[in-house]
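>>> What follows is a protein structure lacking sequence information:
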């Protein structure tokens, strides 16, 4: 590092476990940039002061992780349409003196599924109704697809569907309960299933969809979780003939999109993925 090194970072709590520093620093080295990426643990009550202070001190860009993605909406000066649509910010930068908030999760998901030739312009089943689900649903709607949200609390799924249909002025999203009858009916007519819950995270025996034996073999199954590298959902889907992918590609692709925004250069996605692949 020197006095001219550009500093980027991740804010959240906790951040000690994050793969982002390894991923971004590998990219900077491969790109020949005098830049460094580090993690900043920031508690909720200090969020605005930390963000304003870091940019005042010369930080060139920030990523945002839990629990601050939604709170960042009111911290930045301006929001991109994707950040508004998802209701969350994961990338922050200065644009002609204006602190701007963006969301790269949508692009990250689209590029991740595109690796397998999958598309979200058909009928997509979304498991969960939280922040990851909102990003996935924006991706589906951008592609012109339709979605059904299945959630253990059906009211949350229905409310999210209603808000998205109003936002997009389309009747393209439905919400329902994550129960055997509705789940099996939903996947029977779907092209893609995306798990946006945390069920299965660091637990190879937990699954958000215990009816995998009924998955049609032509279904593409994507799990936003990447640890373990093959969740029970993905393992059982693969055993029934489905194509599958875990969330590592989405992590890498959303990080790469942040780098494009910050540097206006094309990042080495393969280098970024290699830097973190051994950690999951």
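Good, I have the coordinates. All of these numbers come straight from a predicted model, not from anything done at the bench.
>>> From now on I want contacts and neighbour counts done on CA atoms only, so please keep to that.
Noted.
>>> tell me the SS of the closest residue to residue 78 other than its chain neighbours?
Of all residues not flanking residue 78 in the chain, residue 100 sits nearest, at 4.9 Å (C-alpha to C-alpha, 6 or more residues apart in numbering). Using DSSP: H, G, I helix; E, B strand; the rest coil, the secondary structure recorded for residue 100 is strand.
>>> list the contacts for residue 100?
76-80, 92-94 (C-alpha atoms under 8 Å, 6 or more residues apart in numbering).
>>> same deal with residue 227?
By C-alpha under 8 Å, 6+ apart, the contact list for residue 227 reads 201-202, 280.
>>> quick revisit: can you redo the contacts of residue 100 as JSON lines with distance to residue 216, neighbour count and secondary structure?
Below are the contacts of residue 100 laid out as JSON lines (distance: C-alpha to C-alpha, whole Å; neighbours: other C-alpha atoms under 10 Å; DSSP: H, G, I helix; E, B strand; the rest coil):
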{"residue": "76", "distance to residue 216": "44", "neighbour count": "20", "secondary structure": "coil"}
{"residue": "77", "distance to residue 216": "46", "neighbour count": "13", "secondary structure": "coil"}
{"residue": "78", "distance to residue 216": "43", "neighbour count": "18", "secondary structure": "strand"}
{"residue": "79", "distance to residue 216": "40", "neighbour count": "21", "secondary structure": "strand"}
{"residue": "80", "distance to residue 216": "37", "neighbour count": "12", "secondary structure": "coil"}
{"residue": "92", "distance to residue 216": "40", "neighbour count": "26", "secondary structure": "strand"}
{"residue": "93", "distance to residue 216": "43", "neighbour count": "22", "secondary structure": "strand"}
{"residue": "94", "distance to residue 216": "46", "neighbour count": "18", "secondary structure": "strand"}
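>>> Comparison target, given below:
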């Protein structure tokens, strides 16, 4: 039996076990995907214990993605460039680090008719998700990055030659900037947090992405739909990043990822 899982803290809310266990059933693979809660101080021990217990891989979620890259014996170019790993594969006594978050973002954008290249893109936030998204946007000529803490944005922008930092106070202007993509990577708009308070002006973005999926339709997504713009949210990104993860430990791709996404959207709406 294939054993895999997701490790984070907290992790009980994760949808990954539902996604991957469904895919094990649909592909008729004898596998089990589990959630492992590990505090930061227990992370390394928990990973090594999982490897010793027969796990073939672990997805990694908040707050362990940077540490996951640190403990790996080898890492993919994308994980190195992003500075974080969301997938650890155990093979031949070694830990291999990969990052599929950027793949999930890219797939979500392209499936909704967006483009990963162009003149300008706008990204709000410089947290853990932003690095993977900036990695996916390297074919844009200029990416405007705004974060409440400018120093953090500048540190992140320094890793990508096409990124320009903009003051957070000017974020409303960014909503009216003509861009190929407008991406919110902050927690603003998430249930229990303040709303983003963005106004999408004219001409504004060609497409809007909000990594939040609780609620499924944030105020930003609602405004984009009203303006007739294509949108993508965090749930779409979650499902599409899971596809290469599943293939890494199952050996084959899932059969019906789009159906999985549709079912989750219907359930969580």
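Received, thanks. Note that the structure is predicted; figures quoted are calculated from it, not measured.
>>> Quick one: map the residue nearest to residue 78 of structure 1 onto structure 2.
Per TM-score structural alignment, the equivalent position to residue 100 of structure 1 in structure 2 is residue 96.
>>> Then residue 200 of structure 1?
Under the alignment (TM-score structural alignment), residue 200 of structure 1 maps onto residue 189.
>>> burial of the closest residue to that match other than its chain neighbours, as a residue count?
Nearest residue to residue 189 of structure 2 in three dimensions, chain neighbours excluded: residue 195, at 4.1 Å (C-alpha to C-alpha, 6+ apart). If you count neighbours by other C-alpha atoms under 10 Å, residue 195 of structure 2 ends up with 14.
>>> Distance check, residue 195 of structure 2 against residue 187 of structure 2.
9 Å (C-alpha to C-alpha, to the nearest Å).
>>> what's the answer for residue 146 of structure 2, then?
Residue 146 of structure 2 is 14 Å from residue 187 of structure 2, by C-alpha to C-alpha.
>>> Compare the two and say which one has the larger neighbour count.
residue 146 (25 against 17).
>>> For the residue opposite that one in structure 1 once aligned, pull up the helix or strand it's in.
Under the alignment (TM-score structural alignment), residue 146 of structure 2 pairs with residue 150 of structure 1. Using DSSP states H and E, residue 150 of structure 1 sits in strand 146-151.
>>> What of residue 225 of structure 2?
Assigning secondary structure by DSSP H and E places residue 225 of structure 2 in helix 219-226.
>>> With residue 174 of structure 2 instead?
Per DSSP H and E: helix 171-176 holds residue 174 of structure 2.
>>> After that helix, which helix or strand is next?
Scanning onward from helix 171-176 of structure 2 (DSSP H and E), the first element met is strand 181-184.
>>> Can you mark which positions in that following strand are buried?
181-184 (16 or more other C-alpha atoms under 10 Å).
>>> And those, which is closest to residue 63 of structure 2?
Nearest to residue 63 of structure 2 among the buried residues of strand 181-184 of structure 2, counting by C-alpha to C-alpha, is residue 184 at 19.3 Å.
>>> can you give me the strands in structure 1?
With DSSP state E as the criterion, structure 1 has strands at 6-12, 35-41, 61-64, 78-79, 91-95, 98-102, 123-127, 146-151, 173-177, 192-195, 220-223, 243-245.
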